[in-house]
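Trainee: following is a predicted model, sequence given first.
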Amino acid sequence: MLKIFRIIAFLEGISYLLLMLAALYKRMPSGDDAFVKLLGMPHGLLFVAYIALAVFLRATYQWNAKTFVIILLGSLIPFGTFYVDHNYLKPLAEKKGL
């Protein structure tokens, strides 16, 4: 499940950045929100999957409250999921041999 969570975290981070770029460069100047609508649903699904997997994996890997909050906040901050993967998930995966 950790491997799946790392993939979801990566995809969620990419979709968040694409959504932000679409909102800034396409919607703001011209008012065209087609890209925002196109990217919004996949990002929303990936966000929900990220949160659900984080909640599920908290018990499995016995994350303390601070670690868990940082992992959850990673989904709200641009580039946050990449930080979480590099500092929390990758070392855990290397320890487990994944």
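Mentor: Happy to help now that I have it.
Trainee: switch to C-alpha atoms for all contacts and neighbour counts from now on
Mentor: Fine.
Trainee: residue contacts, the closest residue in space to residue 15 that isn't next to it in sequence?
Mentor: With sequence-adjacent residues excluded and distances taken as Cα to Cα, 6 or more residues apart in numbering, residue 15 is closest to residue 43, at 5.4 Å. Counting by Cα atoms under 8 Å, 6 or more residues apart in numbering, residue 43 touches 12, 15-16, 19.
Trainee: next, the one to line up against it:
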Amino acid sequence: MTPRSPLHPFGRAFAIVAFIEALTWAGLLLGMWLKYGPADTVALVKIFGPLHGGAFMVYVAVSLLAALRLRWPWWATGLALLAAIPPLVTLPLEWWFRRRGLLSARNAG
């Protein structure tokens, strides 16, 4: 097994924001399930809707900053932005980017 490179600060920020974006997606999905399902309540949607909207915007900004600072190829930048659209895809993308070394300090200039 090869040793992993340490994460660049922007790589670490991307990993954290990707997790938060997925977490707020999960909360919003649970809220929508409760709203249209068994509980008929909008409480979680009112909480996680704005949280997810903010997390989405922060994720897009951090993705673009990380892409510039870590010198991602165009396809990685596109995948990072597209991953925020379907629910919970930012997590596996972050894991894959980490394995490929796209979040490591060795890529940055």
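Mentor: Perfect, I can see it now. Just so it is clear, the structure is predicted and the values come from calculations on it, not from any experiment.
Trainee: ok, and the closest non-adjacent residue to the residue positioned nearest the centre of the second structure?
Mentor: The centroid of the second structure falls nearest to residue 18 when counting by Cα atoms, centre = their mean (2.1 Å). Closest residue to residue 18 of the second structure apart from its sequence neighbours, by Cα to Cα, 6+ apart: residue 90 at 5.2 Å.
Trainee: in what helix or strand does the residue nearest to residue 15 of the first structure lie?
Mentor: In this structure, residue 43 of the first structure sits in helix 34-61 according to DSSP states H and E.
Trainee: so that helix corresponds to what in the second structure?
Mentor: Here helix 34-61 of the first structure aligns to the second structure at residues 43-70, judged by TM-score structural alignment.
Trainee: what ranges does the second structure have for its strands?
Mentor: Read by DSSP state E, the second structure holds no strands at all.
Trainee: re the thing from before, could you check how far the residue nearest to residue 18 of the second structure is from residue 29 of the second structure?
Mentor: Distance of residue 90 of the second structure to residue 29 of the second structure, computed by Cα to Cα, to the nearest Å: 15 Å.
Trainee: kindly report the same for residue 54 of the second structure.
Mentor: 16 Å.
Trainee: more crowded one of the two?
Mentor: residue 29 (17 against 13; other Cα atoms under 10 Å).
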